[in-house]
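1. sequence-free structure coming up:
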């Protein structure tokens, strides 16, 4: 029993060190402080475009880790009227639980900075998605949304009382079988209880500029480079 206790203590200390110093995937969740790029947990979108309202091409070079321990997504222009954007997503799918991000979105008309879960036909599943989105035209607000089997129309705009593009704040959603509750700096701001998604999805973050959706995002003026910053991400399984 003594040997087993010592072994258990050593394992606990080692796991704690991993969680403190670098990203980790455990039985109960994910902790990502963005000290470095962990290719075992994450992948960068590269070399293609989602098309439709996305007016850019995903580039892995537009996803970088900064020297002060942040993950930076960039929106840039490689040539006139050609735009590159950034997206990071988890390799593993996650289900019900608490999803948290500490981030600072980009500010400019016509763009979106996001944190969300997604799965869809490319994964062999229905389209289920839960969103935290910042529309760059007004970063004093945040948009919460979700899709279940491709059915959306659940947008909710929340006044933050501050400009999200000026400092880091913590945004979260708690996804349960019968509800989703969104939080800003630990305070519940919106709850949905109808037609809740059920399929596990990938954790995703992206920055992109839109086209043909001016009524939603405003008209993108071509300004670049633009950056969204992510301090950390945490997922806790329920």
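-> Received it, and whenever you're ready, just let me know what you need. Model, not experiment: these values are computed from the prediction. Numbering: from 1, shown residues only.

2. all contacts plus neighbour counts: C-alpha atoms, from now on.
-> Will do.

3. so after the top helix by length along the chain, what's the next helix or strand?
-> The helix spanning the most residues in the chain, taking DSSP state H as the definition, is helix 2-21. Note on helix 2-21: by DSSP states H and E, the next helix or strand toward the C-terminus is strand 24-26.

4. So which residues make contact with that following strand?
-> Contact with strand 24-26 is made by 18, 30, 31, 32, 41, as judged by CA atoms under 8 Å, 6 or more residues apart in numbering.

5. These in helices, which ones?
-> Residues of these located in helices (DSSP H): residue 18.

6. most surrounded residue in the contacts of strand 24-26?
-> Most neighbours among the contacts of strand 24-26, by other CA atoms under 10 Å: residue 32, with 23 neighbours.

7. about what we covered before: tell me which residues of the longest helix of the chain come out buried.
-> residue 19 (16 or more other CA atoms under 10 Å).

8. Pasting the second one now:
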């Protein structure tokens, strides 16, 4: 989808696809305590460079994924989220044939703590066939690579999502509950699974501004959520031409180099 050619149709497709994912909600991790949440939302820099997957900071998901339908089933597997020993988080999506059609094992981690208004920065490479940070792989249809803020059944949800079948498109979406949303489908001119890129959003009480590799790409003042939320990173399967593409058997990997939160002046 290219914004300058098919923006209306693309946004309609994205709306339908995002809404269809909202039937099942992930379990909510418990914040350490309210004082810690408030401090992290207003105090200094918080950063993660994935020298290890710290259980005090991150909770791997292990629940039935929201993509369940005839022909594509599966779960999030905690073992599919790991660090490579070189400072990268690896999230693996494995899809194989099974009696029900296709079965997927996806990966997701969520921060134990919640964060509020501030600047969120993710340095990552979208899904490809390579788990090696120094070697580019091939993109495949049938997946979504995501980095986002989330809490309480989308009371706050601020998304960065990249589709397997449209790897040069950045999907930005902001949710304030399940019925209030703003979104953009942004053509980037580069294949986001071939190298690491920096994705940022600045969340203020009255607006959210998105950046790609330091360049401002979108801003919304509509439907801005207000509740502190967990940082989440995931890769999951699709089987839909309109959202992520048709499922492909095999394994793809999303790599994350770093995550940073910092309060804004």
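-> Okay, I see it. Since the structure is predicted, the reported quantities are computational estimates derived from the model, not experimental observations.

9. still on that earlier bit, got a markdown table for the contacts of strand 24-26 of structure 1, with distance to residue 232 of structure 1 too?
-> Shown next, in a markdown table, are the contacts of strand 24-26 of structure 1 (distance: CA to CA, whole Å):
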| residue | distance to residue 232 of structure 1 |
| --- | --- |
| 18 | 15 |
| 30 | 11 |
| 31 | 8 |
| 32 | 6 |
| 41 | 14 |
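
10. now, which of the contacts of strand 24-26 of structure 1 lie within strands?
-> Among those, DSSP state E puts 30, 31, 32 in strands.

11. give me every residue that touches the residue nearest to the second one when sequence neighbours are not counted.
-> Nearest in space to residue 31 of structure 1, with sequence neighbours left out and distances taken as CA to CA, 6 or more residues apart in numbering, is residue 234 at 4.7 Å. The contact partners of residue 234 of structure 1, by CA under 8 Å, 6+ apart, come to 29, 30, 31, 32, 98, 99, 100, 101.

12. what does the last one align to in structure 2?
-> Residue 101 of structure 1 maps onto residue 122 in structure 2 when the alignment is built from TM-score structural alignment.

13. Its match and residue 202 touch, don't they?
-> No - Residue 122 of structure 2 lies out of contact with residue 202 (CA atoms under 8 Å); the separation is 11.9 Å.

14. How is the residue nearest the centre of structure 1 assigned, secondary-structure-wise?
-> Central residue check for structure 1 by CA atoms, centre = their mean: the C-alpha nearest the mean position is that of residue 115, 2.2 Å away. Recorded secondary structure, residue 115 of structure 1: strand (DSSP: H, G, I helix; E, B strand; the rest coil).

15. what residues are up against it?
-> The neighbours of residue 115 of structure 1, taking CA under 8 Å, 6+ apart as the test, are 101, 131, 132, 133, 203, 204, 205, 206.

16. So residue 195 of structure 1 versus residue 128 of structure 1, what's the distance?
-> From residue 195 of structure 1 across to residue 128 of structure 1, the span is 11 Å (CA to CA, to the nearest Å).

17. now residue 204 of structure 1
-> 13 Å.

18. Mutual contacts of those two, please.
-> Common contact partners of residue 204 of structure 1 and residue 128 (CA under 8 Å, 6+ apart): 117, 118.

19. Compute the number of surrounding residues for residue 103 of structure 2.
-> Residue 103 of structure 2, neighbours per other CA under 10 Å, totals 21.

20. Where do the strands of the stretch 151-265 of structure 2 begin and end?
-> Counting by DSSP state E, counting those that start in this stretch, the stretch 151-265 of structure 2 has strands at residues 156-163, 169-175, 181-187, 197-204, 207-212, 215-220, 229-237, 250-262.

21. Give me the helices and strands touching the fourth one, please.
-> Counting contacts by 3 or more CA pairs under 8 Å, 6 or more residues apart in numbering; DSSP states H and E, strand 197-204 of structure 2 packs against strand 118-128, strand 207-212.
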